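Asker: Prediction below, plus the sequence it came from.
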Amino acid sequence: MARGRIGKGAASEEESTMKKVKEWSTWTLKKAKVVVHYGFIPVVIIIGMNSEPKPQLYQLLTPV
């Protein structure tokens, strides 16, 4: 009668699954970082252009 022992096959399968999850999450976070980095300013401009009163593009881009 086994008392909750996990065989080597099950342990290595679990490690393999955890490794894949870690690799996937790392890959996803790297891609998300790039998307946020290059997408933030355009999103701010789009939101600014859709607000009231409607500013011109040069008004959004100048610091005054």
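Answerer: Sure thing, it's come through. Numbers count the residues shown, from 1 in each chain.
Asker: contacts and neighbour counts: CA atoms only from here.
Answerer: Fine.
Asker: Show me what counts as buried in stretch 35-54.
Answerer: Of all the residues in stretch 35-54, those buried under the rule 16 or more other Cα atoms under 10 Å are 48, 49.
Asker: tell me how far it is from the chain's mean position?
Answerer: Distance of stretch 35-54 from the chain centroid (Cα atoms, centre = their mean, to the nearest Å) equals 19 Å.
Asker: swap in stretch 9-18?
Answerer: Taking Cα atoms, centre = their mean, one finds stretch 9-18 lying 26 Å from the centre of the chain it belongs to.
Asker: alright, now check it against this:
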Amino acid sequence: MVTSIRIYAEISGEDLFITIADDGVGISPENEEKIFERGFGKNTGLGLFLVREILSFTGMSIHE
């Protein structure tokens, strides 16, 4: 169960890094890239897949 969420922003050169962290159990290393695949997850499996697709059009990226 997640009890806290932290959001950090950091500028490095011309890049902006936004980090969102919580105190949940986390994601197993073998699933770190799978969470961005279409159909992976407990519901539709579209959430993070669509986020990554949309960000790719803008030159931005998302990583676990």
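Answerer: Structure received. Computed from a prediction, not measured in an experiment: that's the story for all the values here.
Asker: TM value for the aligned chains?
Answerer: The TM-score (TM-score structural alignment, normalised by the length of the first structure) is 0.25; 20 aligned residues with a Cα RMSD of 2.5 Å.
Asker: biggest helix in the first structure by residues?
Answerer: Looking across the first structure with DSSP state H, the single longest helix is helix 8-49.
Asker: Any buried residues in whichever helix or strand comes after it, and which?
Answerer: Using DSSP states H and E, the next helix or strand after helix 8-49 of the first structure towards the C-terminus is helix 57-61. By 16+ other Cα under 10 Å, helix 57-61 of the first structure has no buried positions at all.
Asker: what's next to helix 57-61 of the first structure, contact-wise?
Answerer: With contact meaning Cα atoms under 8 Å, 6 or more residues apart in numbering, helix 57-61 of the first structure is reached by 45, 48, 49.
Asker: can you tell me which of those lies nearest to residue 22 of the first structure?
Answerer: Nearest to residue 22 of the first structure among the contacts of helix 57-61 of the first structure: residue 45, at 35.0 Å, using Cα to Cα.
Asker: Nearest spatial neighbour of the closest one, chain-adjacent residues omitted?
Answerer: Of all residues not flanking residue 45 of the first structure in the chain, residue 60 sits nearest, at 7.0 Å (Cα to Cα, 6 or more residues apart in numbering).
Asker: That neighbour and residue 13 of the first structure, how far apart?
Answerer: Distance of residue 60 of the first structure to residue 13 of the first structure, computed by Cα to Cα, to the nearest Å: 54 Å.
Asker: and after the helix or strand containing residue 6 of the second structure, which helix or strand comes next?
Answerer: Element membership for residue 6 of the second structure (DSSP H and E) is strand 5-12. Going down the chain from strand 5-12 of the second structure, the next helix or strand is strand 15-22, by DSSP H and E.
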